[in-house]
Structure formats: structure tokens, C-alpha cells
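Participant: Here is my input, please return the structure:
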Amino acid sequence: MTTYTHRTLLLALSLATVAATVTAAAPAARAGTSGTAGTTGPALTWRPCAEPGGLTGQECAQLPVPLDYRDPDGPQLSLAVTRVRSDRPEARRGTLLVIPGGPGESGVRRLAAKGPALRKAMAGTYDLVSFDPRGVGGSSRADCGLDAADRHLVTLRSWPGPDGGIDGNVARSRRIAEACQRHGGAVLRSFTTRNETRDIDRLRQALGEEKLSAWASSYGTYVGAVYAQKYPRHTDRWVLDSNGDPNPSRVARGWLANISVGAEDRFPDFAAWAADPAREREGLRLARRPEDVRPLFLALAAKLDREPKESTTPGVPLTGNRLRQALQSALLSDGLFAELARLVQQAQDPAAEPVLPDAVAGPLPDQDATTFMAAVCNDVRWPASVPAHRRAVTADRARHPLTAGMPANITPCGFWKAPAEPPTRITADGPSNILMVQNRRDPYTPYFGALKMRRALGDRARLLTLDHGGHGVYLGNGTACGDRTVTTFLTTGRRPQTDTHCVG
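Facilitator: Below is the predicted model of the structure:
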């Protein structure tokens, strides 16, 4: 989830203007948008920004937000925001905010991608709005000045050495944290979940809305839960899609650790797909039986640990850890299984030159790598004990070989400056207006973590469980039944009376 999900979420470019820097304070003014009278905020100047063949009617603007909310009139950052107005004013009941995941996903891009399906499902019930959080896309950015070698996904994520050693991870994590401390400054330190929720409330005011409805995904579910905790009277119909454990002592550290179990839960879906006779016609069948796919994969990764194979990307061989990371990326959606199976076949074929998936083919841009870490490192203190991490990695590798100890390993967060604020504890205090939706076999936000979010919210929430795999349920890796239930809740307010399962 610490979506650490898929590299494309981090590399998505905003439809809005080039990233802004810290600006002078912007005066507060009444937003020139529809909404509740008496709600004020900074003015938004909207401009058309729909791309050819994209979401018609999409508009973009820049929202000024304080660098530090303790000094609201001090230096300001700028957030890229976007909207698509309801095409049925008589049916409009308010604004639906799309809260992106990541950290590092662009809400502007997400709305452009999901907007057509979402607009059809909502049938004019809402203006659809989203934003690029601090550090993302068209919003104010920061950079750590990292070397390219430290900006690959397989180095930002601390995959241990072939023998399980973590000395290289320790050195790299310390180097990255020190670079961010030197170069990131106050802007980087402001990338926190608490500030993102404050920014959302500033956006609400700028839109002229007394309340917002929301669809939050992945890491965005934690953002959405924190907003609902801090601003309960400003929430209307709230959907949390693909949820993580909100334990305030761990937060993103717990999400990363949970990936070990998430991969184990999800891998049988890939194994069944890769052994299906239908793959024979596609030239992608990896084994005759599903139970043979796992040992095949583990043996291949171990071989690549010993003998990396040159790929079509110059200077970037296919290693065991790149193959493992490609697996983590592919577990996101069934639609990525073919790419992974093809990579496995190319790795097995002595005459083939593997084509690396985008997720593992090269370094992230420095600003994306910075945001990738900052939002999770700034939220909570991470342990830095090297001996403790060695023990944890050894145990995790034995229990969960698919992830080879990476989720338990040390990260740059272990050497990060202490958080400026304590994490938010999610409680049952507030209106009962939350619908959680969750796949049972989610590789990034495993089901057992979602149950902890459910318990924390108490009677505020109802949980809809789908016997399905993949990450990101609504209008994505879910089912028709799940989509109908979420759409009904957002458009009519009708929510299951109790926690329930969806079939079909």
C-alpha cells in the first residue's frame, strides 16, 4: 500500500501546470464555485485541461496552502486540483472527492483515468474533484538529490542481498536519509498525512462546500480515515477502498511489513492463471499444475541471484530481486499476469533477452523518489536497530520466501528526523457514514489489516468483502456486485445494514 504499489503511480505526470515552488501568501477569497453559502476559502481560477480523447470537461486550477499550518499567512505551497462538473445540475447533491493513493499517486491523473466510468456511475450526482498531494505531479515538489543507483524501485525498497545480508541496505538507507535531510528542507518535511488532510479541508472551503463525499483508495484510505477523524462534521458519504491497518504506532511501517502476507494470499491467483490450459494457446503456460508455479518461481529467482541475466535495458540486468519486485507489481491486477509470465519465460530461455517491465526497468525521477519516502517517513518514527532488522529479515525470509525479507528490512525511515507530529488514532467517534470495500486477496493491503481498520472505526463503518484478488476494488479490481454496492451508497445513501460479503 505504501503503494509502494506500482511504479506507474509514482511516475504519472500531472495534467496541471509544471510543479510550483514556495510562493508568497495568497489572500483568502470566496471561491467562485457552487456550494454552501458562507463557506469561504482561497479562490480557484479554473481553466480547461482535458486531453484529446480524455475526460471531457475536465478543468484544472492551483490551490495555495500554507507550508506550515501553524503559520497560515506565511509561505505557501501550491496544489494542482482538478474537477469535472455535474452534467445534470438538477441531480447534483454535492462534491465527490477522489483521494489518491501511493504515497505518490496523482489525483489529477487518477480522475482523468477513472473519470469516465465514475461519471457514468454517478449520473450527475456530484461534481468530481481530485488533487495532486504535496510532492506529486503539478503540486509543489521537493528533491533529495539522490544518485540514480539509489532511485530504482529495487533499491528504494530494501531487498536484502542474495544471502539475506542487509549491510548494503543499511548503508544505502543512511545515505538516502542524510541526502534528504541536506536537500529536502521544510517543503519535504511538510509531506505528511496530517497536512494532506488539512489541505483537503482547505480545498473543501475553496469549493464552497460544507461537506464532502469521498472515494479514497489504498494509502488514500488512511488519509480519508484521518480526515474523517479530524473533520467528522464535514464528511458526507465516505468510501474507503483497499484499507490498511491504522495502528498509530506503526502506520506505514506496518503496511510494508504486511506485504509479506499479502503476497502469499495473492500468489495462488497467479499460479492458477499461469497453469491454466488456456495459457497454452497464448504461449504463457508456466506449469501443468498450480502447485508447481511457486517452486518454479522461487528456483528461478535464486538462480538469478547467482547469475543475473542481461536484459534489453542497457546496464540493468534481470536479478533475483528485480524478478521478485516484478512479481509484487504484477500482483496488483490480473491484467499484469501476462507480463510477469512472459518475463519468467524469457528468464528461463538461454537464448532470450528479458524485457524488463517498466516497474523495474530504471530509476525514478528524483522528485518522485523523494515523495515515495517522505510521506511515510514523516508520519511515524521507524526503528533503526541493525541487529534487530537482521533478525527480522532472517525470520521473514524463512516464513515468506516470495518477498525474501524485504518487508521486514531497514529503510531510510530508520535514519529519518523524528516526526513533527504524532500520528492520528482512528476511533469510532463520528457519524456512521463510511463504507469500506475490500478484496479478500489484496497483495498490498491484506484483508487482516483491513479488519483492523474496521474494528477501529466501530459503528461508523460497514465492511463489504469480495472473494476476489487484486488491489483497488471499485471500478477496478473488484466485481459487478461490489461496484453496484458502492455506486448505490454514493448516489442514494443506502448502505448495507451490517458487514456483508458480495458475490458476483
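Participant: contacts, neighbours, all on C-alpha from now
Facilitator: Noted.
Participant: for this structure, what's the longest helix?
Facilitator: Counting residues, the longest helix found in the chain (DSSP state H) is helix 252-275.
Participant: The spatially most central residue of the chain: what's it in contact with?
Facilitator: Central residue of the chain (CA atoms, centre = their mean): residue 102, 2.4 Å from the mean position. The neighbours of residue 102, taking CA atoms under 8 Å, 6 or more residues apart in numbering as the test, are 1-5, 9-10, 218-220, 372.
Participant: Quickly find the element holding residue 115.
Facilitator: Secondary structure from DSSP states H and E places residue 115 in helix 107-122.
Participant: after that helix, next one along is what?
Facilitator: That would be, after helix 107-122 and using DSSP H and E, strand 126-131.
Participant: so how far is that following strand from its chain's centroid?
Facilitator: 18 Å (CA atoms, centre = their mean, to the nearest Å).
Participant: what's the angle between that strand and helix 107-122?
Facilitator: 160 degrees (axes from the mean of the first three to the mean of the last three CA atoms, to 10 degrees).
Participant: Contacts for strand 126-131 next, please.
Facilitator: 79-86, 92-100, 106-108, 111, 115, 119.
Participant: Next, the buried residues of it.
Facilitator: Neighbour counts over strand 126-131 (16 or more other CA atoms under 10 Å) mark 126-131 as buried.
Participant: Which member of the residues you listed is positioned nearest residue 490?
Facilitator: residue 126 (9.2 Å; CA to CA).
Participant: picking up where we left off before, which ones among the contacts of strand 126-131 are found in strands?
Facilitator: The strands, defined by DSSP state E, take in 79-84, 94-99 from the contacts of strand 126-131.
Participant: Could you also give me the structure for this second sequence? I'd like to compare it with the first:
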Amino acid sequence: MANPCRLRAAALTTTVLLFAVLAGCGGSAKDGDLTAQELDWQDCPAPSEAEGGGSAPSPLPGGTAWQCATMKAPLDWSRPKGDTIGIALIRAQADGPANRRIGSLVFNFGGPGGSGVTTLPAFGADYTTLRTRYDLVSFDPRGVGRSAPVRCESNSQLDEYFQQDATPDDKAELAEFINRTKQFNAACEKNSKKILPHVRTTDAARDMDLMRQVLGDDKLHYFGISYGTELGGVYAHLFPRHVGRAVLDAVVDPTQNPEQGALGQAEGFQLALDNFAKDCTSQPKECPVGDTEQQVKARIAKLLADLDKKPIPGIFPRRLTETEATNGIAQSLYSKDFWEYLTEGLEQAYDGDGKVLMLLSDSLNGRSENGEYSNLLAANTAISCSDAKPRYSPDYVQRKLPEFRAASPLFGPFMAWGMLSCTDWPVPGAADHPDVSAPGSAPILVVGNTGDPATPYEGAKKMVEALGRGVGVELTYKGQGHGSYDSKNKCVQSAVNGYLLDGKVPKAGVVCS
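Facilitator: Sure thing, here's the model as predicted:
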């Protein structure tokens, strides 16, 4: 949860076969010019283990099938004629009149480390209106899923990793926590040495500009969510003249370093927990978690303290620890739709049954029901640590703990200790924070949600300011959950659709509720 995100798997032989099949799907480039490559769109295979496994995507309502291809991109963008890697793509073609088609609308759903090839089909029906004028396109960024995936530890090792105590209370627990983090980072270096130096957000942004050209678009039309907003901002900085119609939703604050970001997330998840407690205790029926807002939070805190001393049965043979319970609570706060599962999970945990909270935790960590993990954690760590320059020491975290606890008694310590995840990373970080200044760019619609736990609302204003005068246009949604467009709020969707479909830029400062 130090880098909150989301989600399965196939046998190794199947994965190897998929790589073999897809290696030839990138088409050929003329004289080494990768912009001239032709994509060979085919029916999509079942997701690979690194993407989370499962079944091949079902057609959209109406019958449109999803198509997949692989784009060749330089492994090292400083050597564009050198070795290449495959970037996995997925699309659903526009279903409106051909003379109304604008081009491709490229999605990144965040993480970093989330597979766009699996996420876009899962939410494709939500973008039906946008498909009237765009091909819907997404991709696995480099290091993710089927795009030269970062690989670190095995499934059994990851089970141990997520069972560890991530909020050490004494020297012995701290030593174990530090050692476990070193082991994970060393496994990443051993198993993914070639790709690790080349998974920065700037590399992914350059891949997107190549993608724009290979897809045949003069401008990149883009919809970025969560970390996808950072990627979109970095793209706008590098290629301001190539920005088409772009929307950034659930906005990462581009001015913050990792410490500030972790503190902001602690505050954001605490706000969401406060809102959950208020909602539960304001319903006509009795709140099963507590009679008052304060009692709800106090009982959750006691549950976690009890689990720190003695875990309870979860999904056999694993037991629900304090760390996994905290993960499960965090996952349920991403959306108000999940609050009923949080209530159920807490009720069960009070009775000694940790299954629901563990299921929520598994979802956050990318673990399938059959015990296999996507490469979400590996990619998330690799991209985050390659991007961020600061490296924090245990002594520094110890000094910062009071500040984090003040921000959130429940989530603060968890977020603080998570800052050690990059301390022994084998690749140096690029910068304190990303550069998203984009003078000369077309307008970019920036949508902030006042109740967002993972990307606090203040980040939207900071993104607008950082993009520069005349570029960022802020829209506020007074709601709950991570993101705004997927809340199905009519005001938000009307503004976003109006811009993407018709080029109508909303007035700055519009508020939707």
C-alpha cells in the first residue's frame, strides 16, 4: 500500500507461447524507422500471468470485438536504433460514421503498473459515448504486463512479502522489514536487470508519441487516470505541440516529492475513512461497525492493534495480519461502491473471520484466487523508484512518524514506512518530482474529486498551475472515490464528453456535485 494501485494468471508455458505468438504482431519497420511500422491487429489472447490472467476479453455490447497488437519501441530511447521491446496494445474501433471519426483516444488507467490491455475491456462499456468518434486504445506501459514486464519474486515469495509487518514497532521488526525490502529489490535486479533502467515515465511518454504516429494521428488524444495524469503531464511537457484533446482525471500532484505524496495519501485515505464512518452511522439502520463516527474509527484501530499481536484466519492457509487488513481497508476506500464490503469485512473480522478483508487486500495487491500475482507490485516499484530521486533512511522515517500519525493514525505509519521501498533500488531516480510544464500545448481538462483518497483534490490545482497559463483547465467534482468520470456524474461526463467529442473547453472553475 506504500504505492496504492490494482489487479491474475496463466501457466508459464502458456505465457511463453503468447510471447512467441505476439512477437510477430508488431509489423515491420522500413529501414529501421519505427514510425513506419504497421500494426497487425488480431483477436486478443487471454491475459498473460503478468497482466493478471483470466479469459480473453468479451466483445462490447453490440458485438464489437477487442483487437490486440504489439508495437516495437526502442529499449533505450537514447539509442533509438538499438534493441527493441514490444509494447502490447488493445483497441475497440469507433462505431460512428467514418467521416465523424477523430482518431484514437489513448487511455492510461494508472498504477504505475496497471495493465491497460486488461483494464480497458473491463470498463469499455463506460466509454460507449466516446467510441462514437474515437477508436478506444490502451496499452501495457513498458515494464508492465506483456510489455517487457519487470519480474521480481515468485508467487510464494510474494505471499510472504504481503504478510510481513509493514509498520515495525521495535528494532527486531524493523530489521526484518528492511531485510525483506532488500530481498525484494535484489530479486528485481536479478530477474529484470535489462529493463530496469528503461521504465521511467519519460520513456513511457516517448512510447506514446511513437504510438501516436504508428496509429496515424497528428495529435495525441488522451485520457489519463490517477498515475495516468502524471504520464499525460510528462507527455505534454515533452511534446506540447502534439497534444490533442486531453483529460486528466484523479490527478497526481506533480509538485510533490515521494514524502509529500505519501503524507498527502495518508490524509486522503483518512478523509475517506472519516466519510465512510459518517455515512455508516447516518443510515436509518444501525451501523454494525459502531454507533458513532468516533466509535467506528476506534473499533477499526483496535482491530488492527489486535491483528498486530495475533492474526486471524483469512483465506487458508494464510492469516489476516495487520498489514493485509490495512490494505483491505484502503482498497475499499477507493470507491463508495465498496463501502458495503468494508462493513461486511469488518463485521466478519470482529468475529474472527478475515476472508473478506483478505480478498480486498488481494485485489489491491494483484493476487488472483488461484494464488498467482500480476506484476503490478514489481512494475509499480520499478517505475516509481526510477522516477523519484529521494532515498530515505530508517532514521529519517522514525523522525517523520509523528507527522504521519497526525495526518492519519491508521494509515500514517503505513505510508511513512513505505518510503523505504526505494532505498536500496539498483537504478538511481530521475528527479524530485516530474516536470509537466507545457507551454504551447492545447488545453488540457484537469478533473479533481474533493473526496478522492488516493490522489487528493489539491493535486488538480497544482497540476493546472504546473502545466502553465492557458493550458490546464480545472473542473471540480464534489464526490467520493478515486476519479470522477467513472462516478457517472452527469455534469462531469457532459463536460468531459463535450471537450473530447466536440472540442468544447469548459469554463475554468466549473463545479459539479
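Participant: circling back to that earlier point, show me what the residue nearest to the centre of structure 1 aligns to in structure 2.
Facilitator: In structure 2, residue 102 of structure 1 lines up with residue 111, judged by TM-score structural alignment.
Participant: Checking its match next. Helix, strand or coil?
Facilitator: coil (DSSP: H, G, I helix; E, B strand; the rest coil).
Participant: how close does it get to residue 345 of structure 2?
Facilitator: When CA to CA, to the nearest Å is the yardstick, residue 111 of structure 2 and residue 345 of structure 2 sit 25 Å from each other.
Participant: likewise residue 255 of structure 2?
Facilitator: From residue 255 of structure 2 to residue 345 of structure 2 the distance is 36 Å (CA to CA).
Participant: With neighbour numbers in mind, choose between those two.
Facilitator: Between residue 255 of structure 2 and residue 345, residue 345 has the larger neighbour count (other CA atoms under 10 Å), namely 25 against 18.
Participant: The more buried one contacts residue 359, doesn't it?
Facilitator: No: using CA atoms under 8 Å, residue 345 of structure 2 makes no contact with residue 359, being 9.2 Å away.
Participant: Contacts for stretch 64-73 of structure 1, please.
Facilitator: Against stretch 64-73 of structure 1 from outside (CA under 8 Å, 6+ apart): 22, 25-26, 42, 74-79, 186-187, 190, 195, 199, 202.
Participant: okay, now residue 211 of structure 2: neighbour count?
Facilitator: Residues lying near residue 211 of structure 2 (other CA under 10 Å) number 22.
Participant: Which helix or strand contains it?
Facilitator: Using DSSP H and E, residue 211 of structure 2 falls in helix 201-214.
Participant: still on that earlier bit, secondary structure and neighbour count for the contacts of residue 102 of structure 1 - can I get that in CSV?
Facilitator: CSV is the format used below for these (DSSP: H, G, I helix; E, B strand; the rest coil; neighbours: other CA atoms under 10 Å):
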residue, secondary structure, neighbour count
1, coil, 27
2, coil, 26
3, coil, 24
4, coil, 26
5, coil, 26
9, helix, 23
10, helix, 26
218, coil, 28
219, helix, 31
220, helix, 28
372, helix, 27
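Participant: Just name the closest of the residues you listed to residue 293 of structure 1, please.
Facilitator: Nearest member of those to residue 293 of structure 1, counting by CA to CA, is residue 5, at 22.8 Å.
Participant: Need the counterpart of residue 175 of structure 2 in structure 1.
Facilitator: Residue 175 of structure 2 maps onto residue 167 in structure 1, by TM-score structural alignment.
Participant: and if you look at residue 220 of structure 2?
Facilitator: So, by TM-score structural alignment, residue 220 of structure 2 is matched to residue 212.
Participant: Its match touches residue 203, doesn't it?
Facilitator: No: the pair residue 212 of structure 1 / residue 203 is not scored as a contact, 10.0 Å apart, by CA under 8 Å.
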